[in-house]
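Participant: This is the structure alone, sequence omitted:
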């Protein structure tokens, strides 16, 4: 639930509006209290659609449709006025989460819960089909969970099979990922009760596994897979597999009717609704329902006469506000709204996120809720330069989000320092996982600390968005990496060797002190360069080899090999020693390294021998990027220096999280809901585009760059494809 906004009415007919439940393109759904004191969900259509006679006729049909279906598992229609200036309808309020929210926050449902869910929804669809209708939008977001069972909602696109209003050839209506193949193909006249059966199969697979059977990604991708691919039912309990495969048959005639589905699920085994705590849902989901119910019961009681006769769309004052003496209530409300608009336009409501004890307000005096995000970083250890840069970038992003006048909440920032210690990182992760105020984590800074905590965050369904971690193979649903894996750093090195240097003989130096990172870089470059025109030789620098003689011998072997290029995959200290040794041996060819050597200490130690070295990185120089101009200005004003590496990437990561939190209806969203939204949104930031695809190991595209040491500094060459073109 979200607070009412300035333009929201205080009442509709005899319903006093209390909170926002959600919003979409068609209208807004409010939590309301009727004159008798009962709670209701009131859907109000936006004015732009209310002026469309065709849309008003469709809305009137929705009201008629909802009134025809009678089932204990369908949310009943209480009242409606499709002919009002702002058409509306009211249904009974179910204080539980949607199935989508419950799975995202609490994880997949156990087998017994899925079986009970499926049986009751099949029973609901029996009533829908018995009324001569097809629901057409059976999806997790349209199923609410209550203590006694699920409730189906939203008959906005339900129709009789022969209805031509939504059966035009080629029109796709519904929610991709839960549509039937005939819906995906836009074959409206073929859409009948069997289409709802297919959607029900998708929904039950999602409930059992937490994943859509036809994957995520864009709507177009989901539609194509629905039509052509077999569903992914990995993780579905064995007793449900045959039934779900039948429900998900491509041909409508091969799917079972809903009555058979109900009988199968009700008769699979004895009813065990009273096992494991006395309910049909697991304890975590039951607690979620209890929290929602408690929040609804805590809402203030409102007298039925308070809104009787009040003009819709005028009353925007909260219960605590009173008009001054001598002013009519209506005039005060209008003036108060105008004053709020003027205040919002005159000054931005900046708020320092980590300043305790301060809550901001919006125009009109509305107190905003506070949502907490945590930064988990190395601020005092060996990687503190990157950690502190990330902290500053996140702080700027929080300031930016809190300056928006259209925000629904204030973002508060917690900062936690693991000092680069995996042990300390685990303690921090347990602390954040237990703190229910924290909705998302940005960090950690290092691979080792990330490896130590991602499982802990997964157990708590706490989304964690990393900035500088290059781990591969991390498949936890809660983990979002905003930079490519370490192995991908080989791509800029290969491009430079082939396109720019046109190297013919390359020595790859594996620095054992860097472990798997160095080995993987050398292996990837070697594999890519393996051809008759590109010869590679591999050398290993042992972890204990650290004397001047060790590096001199290594440099001489490079010269002896007549190499025209060297790739070194070690850190800055050993890279500096190698640079000095190569210069001493008379080597003048191409010298390449990775971001692990890109450190001011390399320049200081190597001196003139650093000149000309080229480095592959997963971060950019924001001062050289047009899209980051305002960020650079803000950073200089706030911190007095140019933004360091990884500060802009951290800024983007924080805004990426903020975007997931501020998606319509997401204010104060539960952790699991944010996890799902991070996978659904397409964020275009100042450094990169972040978009999840099921075939990708991360969220990033085009985020690999090249730098060159020149004139005693590191100069940014740009995106590697452009720099090597």
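Facilitator: That came in fine, so what should we check first? Nothing here was measured: the structure is a model prediction, and the numbers come from that model.

Participant: contacts, neighbours, all on C-alpha from now
Facilitator: Fine.

Participant: Now do the SS call for the closest residue to residue 10 other than its chain neighbours.
Facilitator: Excluding its sequence neighbours, the residue lying closest to residue 10 (C-alpha to C-alpha, 6 or more residues apart in numbering) is residue 315, at 4.8 Å. Judged by DSSP: H, G, I helix; E, B strand; the rest coil, the three-state class of residue 315 is coil.

Participant: second one coming, line it up with the first:
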């Protein structure tokens, strides 16, 4: 829930609006009190659509459709006015999460839970079909979970099978991944009750495995797989497998009816949800109970409700409980609410601001401690900055964990954080190796891991949906290297030195630069510096071979220590061409070891110098005041990453900022930080493409800026 905005109405036809529940292209959904005091979800259509006669007619049909269905497992329509200046409809409010949120946050549901879920949704669809309708959009996002049972919502595209508005050839209506082959192919006149059965099969497979039966990816890819491929049901429990195979038959006539599905799954009832989901519902219910108490008043001659502010005492809280119960059983969280009430001894209290815990997972004492400690300082400043803001909906609390820069230590930290359900998101780890060691642990826990200094290129965002890297991968650093070689240095022949001690990262850099630079006008020469090349003679020999090629540019893929030895050897060999490396060599120890030979070296990085950024001025001032030093590399980026996570949490609201929800919201969040803009780009599977160039000059590193500007 979010507070109302200044532009939001306070009243809609006697409904007192309390909070925002969500917004989209069509309108805004509010939490409201009905004139009788019941909680309701009120959808209000945006003015731009209200002026469209065709849209208004479709909305009127949605109201009529929703009003025709009566089932204990369908959220009922309470009131509506499709002819109002701002058309609206009100349904009963369910405080629980959607099925999609629950699976994302808590993982796949156990078999017995899915049995109950399937039986009750089949009963709901029986009511839909009995009203002469086809829902057409049965998906996890359209099923809300409550202690008493699931609740189906959204009849925006439900129609009668013969409705010509949605039977035009080629029109695809529904949500890819959960629609039938006939929907995927736009075979409108074939879309009947069996289509909802197929969608229900997809939904149940997702519920019990956590994966879509036709995979993830683009809408087009999913539609093709739905039509032509068999579903992936390998992780479905054996007792459920025959039914789901039948539901997902390609031909509508081969699928069971909803009545048959209900009969095959019926059983169970009380305590049907696993404990993590029940706790999630409890937190949502508690957030609703924390809303201000209400009282009756007269407005324009009609009795309605107004917000009377926080109250204390047993009577005020009991009044709120009675209001929650007045939804007529649809709230279906009575048991949870009663427990919440009982745990507090029947006394109300003024709610403190919620505290959402984030954790820093970093190398604070190992080989990467310089970077890890810089990130810790940046995160601490960001937490303080967020908690100083007025009007925030929650406070951030920080845990700090040191993995000592080892894979074993990283796994220990990850397992500890995964088991601590207070932790909502993780910043880190610091290194590639520690990140690889923890990916599966954080993925299993649905715990977002937002890395700052990790350059992994081969982590699939579809396999690891919790992984958010706020810097581009190591191989992408070839882009600023190539730009400098071609635009600034005008290189005709470049020697690419693969440092075997640098592993695959060095090889990939050389390979990428080679592919991009080599052409009819430009040539490349490959050299390898072996891991055992530790003598001055080996570096001298390499430098002489570079000079012998007649190269006017050189790219080195290794770290600072061997880069410094190579720099000294090149200076002794009188090499005067361009010399480039990456951030792996951008270290003060390079300057100290290389001495005058460091002059003129250029480095491609995924971080920038915060002291040169106007937007980072206050951060730099605060950092110097608190830590008595200039911000090191990646301190400002860690500051941005923390506030990026806080932005996602704020968008969800404290009550909905659960682990899985945060991981998903990060892909929807657009945050302009002091160093870079962070937003997810599905086409490249990155959150940023920010890359920069530095130059060693006068015994220091000078940031040249974004490589696109620096090489223009």
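Facilitator: Happy to help now that I have it. In this text the structure is predicted, and so the values were computed from the model without any measurement.

Participant: how near is the residue nearest to residue 10 of the first structure to residue 106 of the first structure?
Facilitator: Per C-alpha to C-alpha, to the nearest Å, residue 315 of the first structure is found 38 Å from residue 106 of the first structure.

Participant: Kindly report the same for residue 412 of the first structure.
Facilitator: Separation of residue 412 of the first structure from residue 106 of the first structure (C-alpha to C-alpha): 24 Å.

Participant: likewise residue 509 of the first structure?
Facilitator: 47 Å.

Participant: can you check residue 617 of the first structure too?
Facilitator: For residue 617 of the first structure relative to residue 106 of the first structure (C-alpha to C-alpha), the value is 37 Å.

Participant: Now do the buried residues in stretch 291-307 of the first structure.
Facilitator: Neighbour-count burial for stretch 291-307 of the first structure flags 292, 293, 296, 302, 307 (criterion: 16 or more other C-alpha atoms under 10 Å).

Participant: Tell me the one of those nearest residue 605 of the first structure?
Facilitator: Closest approach to residue 605 of the first structure among those (C-alpha to C-alpha): residue 292, at 60.3 Å.

Participant: I'd like the next helix or strand past the helix or strand hosting the closest one.
Facilitator: According to DSSP states H and E, residue 292 of the first structure maps onto helix 283-297. Sequence order places helix 329-346 as the next helix or strand after helix 283-297 of the first structure, per DSSP H and E.

Participant: Where in the second structure does that next one fall?
Facilitator: Against the second structure, there is no aligned range for helix 329-346 of the first structure (TM-score structural alignment).

Participant: Okay, buried residues for that helix please.
Facilitator: Within helix 329-346 of the first structure, the residues that count as buried by 16+ other C-alpha under 10 Å are 330, 332, 333, 336, 337, 340, 344.

Participant: Please apply the same query to stretch 391-407 of the second structure.
Facilitator: Buried residues in stretch 391-407 of the second structure, counted by 16+ other C-alpha under 10 Å: 393-398, 400-407.

Participant: Quick one: residues in contact with that stretch.
Facilitator: With contact meaning C-alpha atoms under 8 Å, 6 or more residues apart in numbering, stretch 391-407 of the second structure is reached by 353-369, 376, 380, 383, 386-387, 409-410, 412-413, 430-431, 433-434, 437, 650, 653-654.

Participant: Narrow those to those that are buried.
Facilitator: So, by 16+ other C-alpha under 10 Å, the buried ones in the contacts of stretch 391-407 of the second structure are 356-364, 368-369, 376, 380, 383, 386-387, 409-410, 412-413, 430-431, 434, 437, 650, 653-654.

Participant: My read is that residue 518 of the second structure contacts residue 524, right?
Facilitator: Yes - counting by C-alpha atoms under 8 Å, residue 518 of the second structure does reach residue 524; the two are 6.0 Å apart.

Participant: So for these two, which sits in the more crowded spot?
Facilitator: Higher neighbour count among residue 518 of the second structure and residue 524: residue 524, with 22 against 15, using other C-alpha atoms under 10 Å.

Participant: doesn't that one fall inside a strand?
Facilitator: Yes - membership of residue 524 of the second structure in a strand is supported by three-state DSSP.

Participant: separation between it and residue 474 of the second structure?
Facilitator: Taking C-alpha to C-alpha, one finds residue 524 of the second structure at 21 Å from residue 474 of the second structure.

Participant: go on, residue 404 of the second structure?
Facilitator: In terms of C-alpha to C-alpha, residue 404 of the second structure sits 23 Å off from residue 474 of the second structure.
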